[in-house]
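*Asks:* here are the coordinates; sequence isn't available:
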C-alpha cells in the first residue's frame, strides 16, 4: 500500500505545475490540492487502523472458507459418486433378479400349461369313456325294452292263438296236469 501511495503522489505532484499557472498549488483554495490532502489523509487513516491487514485477513479467512467449502464439496461429490456406483450395482442386481424371476415364471407357466393340457386330455378321455358307457347302457336298455316288448307281444299273440285253438276240454285237461305237476313238486 505504501508503494501505491509513493507511486500516486509523484504523479499527482507532476500535475501540479500545470495547474500552478492558474495559481499556487499549495493553497486551500485549490481544489486539486484539497482532494490530494484528503486522499493522503484517508490513506493514512487506513494505514493507521491497519485496514489493509484487516482486509488481507478477511480475504484470507474468506479464501480458507471457500477452500473448506471446496473440500467439502469434493468430499460430497466423492460420496455421491460412490452412492451412485452402489445404486447402479444394486440396480443391475435387481434387474438380474427380475430377469431370473421372469424366466422362472415363464418356465413355470409353460410347465403349468403342459400339465393343464395333459389334465384336459385325460378329462376329455374320461368324458368320452363315460359317454360311450352311457351310450352302451342306453343301447342295452333299448335292446332290453325291445325284447320285453317283443316278448309281451309274442305272449299276447300266443295267448290269443292258444285261446283261439283251445277248447274247454283242453283247458280243463291242462289245468289238471298243472295241478298234478305242482303237487308232485311240492311233495
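*Replies:* That came in fine, so what should we check first? Since the structure is predicted, the reported quantities are computational estimates derived from the model, not experimental observations.

*Asks:* switch to C-alpha atoms for all contacts and neighbour counts from now on
*Replies:* Noted.

*Asks:* Could you pull out the helices in the chain for me?
*Replies:* 2-14, 16-20, 31-48, 51-165, 168-186 (DSSP state H).

*Asks:* Let's have these in JSON lines, adding mean neighbour count.
*Replies:* Shown next, in JSON lines, are the helices of the chain (neighbours: other C-alpha atoms under 10 Å):
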{"stretch": "helix 2-14", "mean neighbour count": "11"}
{"stretch": "helix 16-20", "mean neighbour count": "13"}
{"stretch": "helix 31-48", "mean neighbour count": "14"}
{"stretch": "helix 51-165", "mean neighbour count": "12"}
{"stretch": "helix 168-186", "mean neighbour count": "11"}
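
*Asks:* ok, and here's another one to check against it:
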C-alpha cells in the first residue's frame, strides 16, 4: 500500500514543514534582503564616486583649458613684447646711426672749414711776405711802410 515514494514525499513534506516552522525562509529572505541592501549601497556608493569623479574631471578639464588659455595669452604677450623691444631697438639703432652720421658730417664740415681757414691764413701770410719783399726791394722806405700798413689792415679785415 505505501511504497517508498510515499514515504519520501511524506519525509519531504515534514522537512519543508519544519523548515517553515523554524523560520528558514524568513532567514533566507532576510539574508537575501540584506545582501540586496548591501549591493544597493555599493551601487549607490559607486554611483556617488562616479559622479564625484566626473565633477573632478570636469573641474580639471576646466582648469586645463584655463591654463592653456593663460599660456597662450602669455606666449602672445611675450611675442608682442619681443616685437616691441625689437622695434625699439631698431629705432634706437637708426637714431644712433643718424646721430653718428650727423656728427661725422659736422666733423667733416669743421675739418673743411679749418682746412680752408688754414689755406687762407697761409695764402695771406705768403702774400704778405711776398708783398713785403717786393716792396722792400722796389720802393723807398716811406712809401713801402705806408703800403705795408694798408695791406696789413686790409688783410686783418678779410680774416
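*Replies:* Perfect, thanks for sending it. Treat the numbers as computed from the prediction; the structure is a model and nothing was measured.

*Asks:* What's the TM-score once they're superposed?
*Replies:* The TM-score (TM-score structural alignment, normalised by the length of structure 2) is 0.60; 121 aligned residues with a C-alpha RMSD of 3.3 Å.

*Asks:* Report the separation between the residue lying farthest from the centre of structure 1 and residue 34 of structure 1.
*Replies:* For structure 1, the largest distance from the centre (C-alpha atoms, centre = their mean) belongs to residue 169, which lies 103.9 Å off. Separation of residue 169 of structure 1 from residue 34 of structure 1 (C-alpha to C-alpha, to the nearest Å) stands at 184 Å.

*Asks:* What's residue 151 of structure 1 aligned with over in structure 2?
*Replies:* Taking TM-score structural alignment, residue 151 of structure 1 has residue 113 as its aligned residue in structure 2.

*Asks:* how close does its match get to residue 127 of structure 2?
*Replies:* For residue 113 of structure 2, the distance to residue 127 of structure 2 equals 20 Å [C-alpha to C-alpha].

*Asks:* do residue 96 of structure 2 as well
*Replies:* From residue 96 of structure 2 to residue 127 of structure 2 the distance is 45 Å (C-alpha to C-alpha).

*Asks:* Could you do residue 147 of structure 2 as well?
*Replies:* For residue 147 of structure 2, the distance to residue 127 of structure 2 equals 13 Å [C-alpha to C-alpha].

*Asks:* intersection of neighbour lists for these two?
*Replies:* Shared contacts of residue 147 of structure 2 and residue 127, defined by C-alpha atoms under 8 Å, 6 or more residues apart in numbering, are absent.

*Asks:* Find the residue at the geometric middle of structure 2.
*Replies:* residue 78 (1.7 Å).

*Asks:* In structure 1, what residue corresponds to that one?
*Replies:* Structural alignment places residue 78 of structure 2 opposite residue 116 in structure 1 (criterion: TM-score structural alignment).

*Asks:* what does residue 54 of structure 2 give?
*Replies:* So, by TM-score structural alignment, residue 54 of structure 2 is matched to residue 92.

*Asks:* That match and residue 106 of structure 1: what is the separation?
*Replies:* Distance of residue 92 of structure 1 to residue 106 of structure 1, computed by C-alpha to C-alpha: 21 Å.

*Asks:* Repeat that for residue 182 of structure 1.
*Replies:* To residue 106 of structure 1, residue 182 of structure 1 is 82 Å away according to C-alpha to C-alpha.

*Asks:* do residue 18 of structure 1 as well
*Replies:* To residue 106 of structure 1, residue 18 of structure 1 is 100 Å away according to C-alpha to C-alpha.

*Asks:* same deal with residue 70 of structure 1?
*Replies:* Going from residue 70 of structure 1 to residue 106 of structure 1 by C-alpha to C-alpha gives 52 Å.

*Asks:* ditto for residue 63 of structure 1
*Replies:* Taken as C-alpha to C-alpha, the span from residue 63 of structure 1 to residue 106 of structure 1 is 63 Å.

*Asks:* Quick check: the closest residue to residue 148 of structure 2 other than its chain neighbours vs residue 126 of structure 2, distance?
*Replies:* Of all residues not flanking residue 148 of structure 2 in the chain, residue 132 sits nearest, at 6.9 Å (C-alpha to C-alpha, 6 or more residues apart in numbering). Here residue 132 of structure 2 is placed at a distance of 10 Å from residue 126 of structure 2 (C-alpha to C-alpha).
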